[in-house]
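In: Structure here, sequence nowhere to be found:
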């Protein structure tokens, strides 16, 4: 299976890329995957040109193909002004313009990095709605890493939990669980007999 990691980190080294790599490694421990990383920093100029001329450059087109062909996505952005970065949003704007259903049904793990824990809600008020709009399937656990989280207890647990959820969606484990048939119709007389107990009681 193909796992594509989209990192919007700007610096080298980048805490955003570090979190992305740790998440990808955790998914790899759950299920065999081929990992491809898309560094948006390297695509910034082509993304800007795409907005003005309507055509993706060679590297941007390859990145779009990788993302749209993935069995699962990990997307990680630094937090700017209490939301995702402009570069991150621009990439997914370009992708949505090229094909509004490009991510429909694709499992996505959302993650973000920031200087303070006060921005942790960015996952719920910005990232989750963005990917819901793109009709992706976002795993329940998002991962936010503030500066103080690195090396602290708790981050590893969140990474493993989110990775397990993504791996489960990618491998279809949820489909393998027994499904209760809530639509089965039970005749009223049978339900009434079950309530009244054995006859003569």
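Out: Structure received. Since the model is a prediction, treat every value here as computed from it, not as a measurement.
In: Please count neighbours and contacts with C-alpha atoms only from this point.
Out: OK.
In: Other residues contacting stretch 47-60?
Out: By Cα atoms under 8 Å, 6 or more residues apart in numbering, the list of residues contacting stretch 47-60 from outside reads 43, 46, 90, 91, 94.
In: Going along the chain, name the strands of the chain.
Out: Remark: strands assigned in the chain by DSSP state E are 2-7, 34-39, 72-80, 83-84, 107-114, 137-138, 143-146.
In: CSV please, covering those and showing mean neighbour count and distance to residue 163.
Out: Below are the strands of the chain laid out as CSV (neighbours: other Cα atoms under 10 Å; distance: least, Cα to Cα, whole Å):
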stretch, mean neighbour count, distance to residue 163
strand 2-7, 24, 11
strand 34-39, 17, 13
strand 72-80, 25, 9
strand 83-84, 20, 21
strand 107-114, 27, 8
strand 137-138, 22, 12
strand 143-146, 23, 10
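In: Below is structure B, check it against A:
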């Protein structure tokens, strides 16, 4: 399983990145996963240039490729003004312009961090609609971590539940995805033969 974490944390160290790492580790505990982290902080300049010239730089293009090729995504943003950060939204804006179907059918676990529990509704009022619009399959449980949640009861349970849902959804979609075989392709009939079969006889 190729699992990509997209983190929009700005500080170093970042609680946003920490939450992404915990979610990735919990998911990998359910199913073997090759985890890659995309730090949007490092791509800010290339994202801005992409808006003005229409072309992603090398690092941004690599991030697009990683997200597009992933079997599952974990996306984590800090909360600014009761919503996702501008950097977070800008990344997915430029990705969707580059490839409108990049997230179509892709399992996504949404998560956010903030200073107060009052912002927890950001998951359902901002993040879930965004990824539904991008045609992703969002797992039922989102994870929000306020400052007081770190080290407190409850966060570990939410992390484990969401990770289990992502692992199960990813495995289910992979198993359901049709894999073409030699026998699955239709036999090609030459056009002349099809045309002759339509002509009246006698």
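Out: Sure thing, it's come through. The model shown is predicted, which means the values in this text are computed figures rather than measured ones.
In: TM-score them against each other, please.
Out: Remark: TM-score between the superposed chains equals 0.86 [TM-score structural alignment, normalised by the length of structure 1]; 176 aligned residues with a Cα RMSD of 1.3 Å.
In: hang on, the earlier thing: return the members of the contacts of stretch 47-60 of structure 1 classed as buried.
Out: Buried members of the contacts of stretch 47-60 of structure 1, counted by 16 or more other Cα atoms under 10 Å: 43, 46, 90, 91, 94.
In: quick check, nearest of the residues you listed to residue 3 of structure 1?
Out: residue 91 (17.8 Å; Cα to Cα).
In: Contacts only, for the closest one.
Out: Per Cα under 8 Å, 6+ apart, neighbours of residue 91 of structure 1: 40, 47.
In: same thing but 10 Å
Out: Residues near residue 91 of structure 1 by Cα atoms under 10 Å, 6 or more residues apart in numbering: 6, 8, 40, 43, 44, 46, 47, 48, 50, 60, 63, 64.
In: Check the burial of the last one by counting its neighbours.
Out: Just to be clear, that refers to residue 64 of structure 1. 20 (other Cα atoms under 10 Å).
In: In structure 2, what residue corresponds to it?
Out: Under the alignment (TM-score structural alignment), residue 64 of structure 1 pairs with residue 64 of structure 2.
In: Apart from its neighbours in sequence, what residue is nearest that match?
Out: Residue nearest to residue 64 of structure 2 in three dimensions, not counting chain neighbours: residue 95, with 6.3 Å by Cα to Cα, 6 or more residues apart in numbering.
In: burial count for that neighbour?
Out: Look at residue 95 of structure 2: counted by other Cα under 10 Å, it has 24 neighbours.
In: Then residue 171 of structure 1?
Out: Quick note: residue 171 of structure 1 (other Cα under 10 Å) scores 16 neighbours.
In: quick one: contacts for it?
Out: Counted by Cα under 10 Å, 6+ apart, residue 171 of structure 1 has contacts 1, 30, 31, 32, 71, 72.
In: If we use 6 Å, what do you get?
Out: By Cα atoms under 6 Å, 6 or more residues apart in numbering, no residues touch residue 171 of structure 1.
In: Residue 83 of structure 2 - nearest residue in space that isn't next to it in sequence?
Out: Leaving aside its sequence neighbours, residue 83 of structure 2 sits nearest to residue 122 (Cα to Cα, 6+ apart; 5.7 Å).
In: residue ranges of the helices in structure 2, please?
Out: Along structure 2, the stretches classed as helices by DSSP state H are 15-30, 44-53, 58-69, 86-98, 122, 128-133, 155-176, 191-198.
In: right, and those - which one's nearest residue 141 of structure 2?
Out: Set against residue 141 of structure 2 and scored by Cα to Cα, these come closest in helix 155-176, at 5.1 Å.
In: now the closest one against strand 72-80, angle please.
Out: If you take axes from the mean of the first three to the mean of the last three Cα atoms, to 10 degrees, helix 155-176 of structure 2 sits at 140 degrees to strand 72-80.
In: Name the residues of helix 155-176 of structure 2 that are buried.
Out: 155-156, 158-171.
In: what about residue 188 of structure 1, distance to residue 196 of structure 1?
Out: Using Cα to Cα, to the nearest Å, residue 188 of structure 1 is found at 12 Å from residue 196 of structure 1.
In: Output the contacts of stretch 47-60 of structure 1 as CSV; include the columns distance to residue 139 of structure 1.
Out: Formatted as CSV, the contacts of stretch 47-60 of structure 1 follow (distance: Cα to Cα, whole Å):
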residue, distance to residue 139 of structure 1
43, 26
46, 30
90, 22
91, 21
94, 23
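In: can you tell me which two in the residues you listed are farthest apart?
Out: Farthest pair in the contacts of stretch 47-60 of structure 1 (Cα to Cα) is 43 and 94. Separation: 11.7 Å.
In: Let me know which of the helices of structure 2 is the nearest to residue 143 of structure 2.
Out: helix 155-176 (6.2 Å).
In: residues in contact with the residue nearest to the spatial centre of structure 2?
Out: By Cα atoms, centre = their mean, structure 2 has its centre lying nearest to residue 73, at 3.6 Å. Each residue near residue 73 of structure 2 by Cα under 6 Å, 6+ apart is listed here: 3, 4, 5, 108.
In: Now do the residue lying closest to residue 138 of structure 2 once chain neighbours are set aside against residue 114 of structure 2, distance only.
Out: Spatial nearest neighbour of residue 138 of structure 2, chain neighbours left out: residue 108 (4.8 Å); criterion: Cα to Cα, 6+ apart. From residue 108 of structure 2 over to residue 114 of structure 2 the distance is 20 Å, taken as Cα to Cα.
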